[in-house]
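Colleague: Take this sequence and fold it.
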Amino acid sequence: MKTLLVVFHSQTGGAAAMAEAAARGAGDEPLVTVRLCHADSVGPADLLAADAYLFVTPEYLGAMAGRLKDFFDRSYYPVLDRLNGRPYAVLVCAGSDGQGAARQVMRIATGWRLKAVAEPLIVCTRAQTPEAILAPKILAADDLDRCAEVGAALAAGLALGIY
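Modeller: All right, here's what the predicted structure looks like:
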């Protein structure tokens, strides 16, 4: 049995919905255990116990969420050179373009020598006013379907031994 660790942070619900959709998609694979975890509740031991990763973050001021960054800060050195080659993917719930957040996660994954198995999936809410930024996010069904597809593809690759 393989394990996919989905690590996320969400303040207004968009990134949480994306993480949940990806976990549901991955959960259809009977040979893969999916762990959906908030970034505050996981650390190095969880990374070492998993075979693949899905990192999900909102975009805050053009960057990843501070709580996801804190997870990486707490975990980076204890697992350095111990995750080499493991697969990962990135999902970003963005208000503008999400590229900065995706780049930050990818740079950390590169340092861990993880293997990207998909381009970052960015769902743009276009929230640009203080009210829209702070409002609960309801994502379109097709966006959530794309998140589920990323989770399903990652789980299938694990089950088939591709990754």
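
Colleague: From here on, just use CA atoms for contacts and neighbour counts.
Modeller: Fine.

Colleague: dump the residue contacts of the most centrally placed residue in the chain.
Modeller: In the chain, the centroid-proximal residue (C-alpha atoms, centre = their mean) is F55; its distance is 1.9 Å. Neighbouring residues of F55 by C-alpha atoms under 8 Å, 6 or more residues apart in numbering: V6, V7, F8, Y88, A89, V90, L91, V105.

Colleague: Now the second one, please; I'll put the structures next to each other:
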Amino acid sequence: MMSKTLLIVYHAPSPNTQKLVEAMQRAASEVIEDVNISAVPALSCQPAETLKADAILLFTTENLGYMSGGMKDFFDRNYYPCLEEKQGTPVVAVIRAGHDGTGTERALKTILTGLKWRWVQEPLICRGDWQEGFVDQCEELSQAFAASLEMGII
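Modeller: I've put the predicted structure just below:
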């Protein structure tokens, strides 16, 4: 069986958001053997890395009711180079929102509909003040996503 690649594209500007990304990367690595996990900051993720991915996990903060500028920059640089090649790519998203997260969710859904990437589940929104439970939620999502990729479910 050929190894698959799970790409985690993230914008994690604070220690707490970095903790969530590290938890997702660690948790996904614990449950799978034939999936390479690649975590790349949104500001430096290039189309070549996106094109190699078999599945993509997006992590963004919500800033002023919208995805982070770093995540928007990722889409600006990757949209056209990946548009034809990555249609149907399974994707999940985690939004760390101090308030409600709906603006970011709506923006991600609009962009990903245009890319024709395939949502595996609704975005996980870690809403409100920081809670340690966010770590568990992110771990569960990344484990399930990585295991589904490895088993060929997604």
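
Colleague: that older thread, now the residue nearest to the centre of structure 1: how far from R24 of structure 1?
Modeller: As for F55 of structure 1, its distance to R24 of structure 1 is 15 Å (criterion: C-alpha to C-alpha, to the nearest Å).

Colleague: still on that earlier bit, next step: the contacts of F55 of structure 1 restricted to helices.
Modeller: Those of these mapping onto helices are V105, per DSSP state H.

Colleague: can you map out the helices along structure 1?
Modeller: 14-27, 44-49, 66-79, 99-111, 130-134, 141-160.

Colleague: once aligned to structure 2, how far is the fourth one on average?
Modeller: Just to be clear, that refers to helix 99-111 of structure 1. For helix 99-111 of structure 1, the mean deviation from structure 2 after alignment is 1.3 Å (mean C-alpha distance after the TM-score superposition for structure 1).

Colleague: Pick the most deeply packed of the helices of structure 1.
Modeller: helix 14-27 (a mean of 24; mean count of other C-alpha atoms under 10 Å).

Colleague: quick one: D54 of structure 2 and P90 touch, right?
Modeller: Yes: judged on C-alpha atoms under 8 Å, D54 of structure 2 makes contact with P90 at a distance of 7.4 Å.

Colleague: superposed on structure 2, where does stretch 67-77 of structure 1 end up, distance-wise?
Modeller: Its matched residues in structure 2 lie on average 0.6 Å from stretch 67-77 of structure 1 after superposition (mean C-alpha distance after the TM-score superposition for structure 1).
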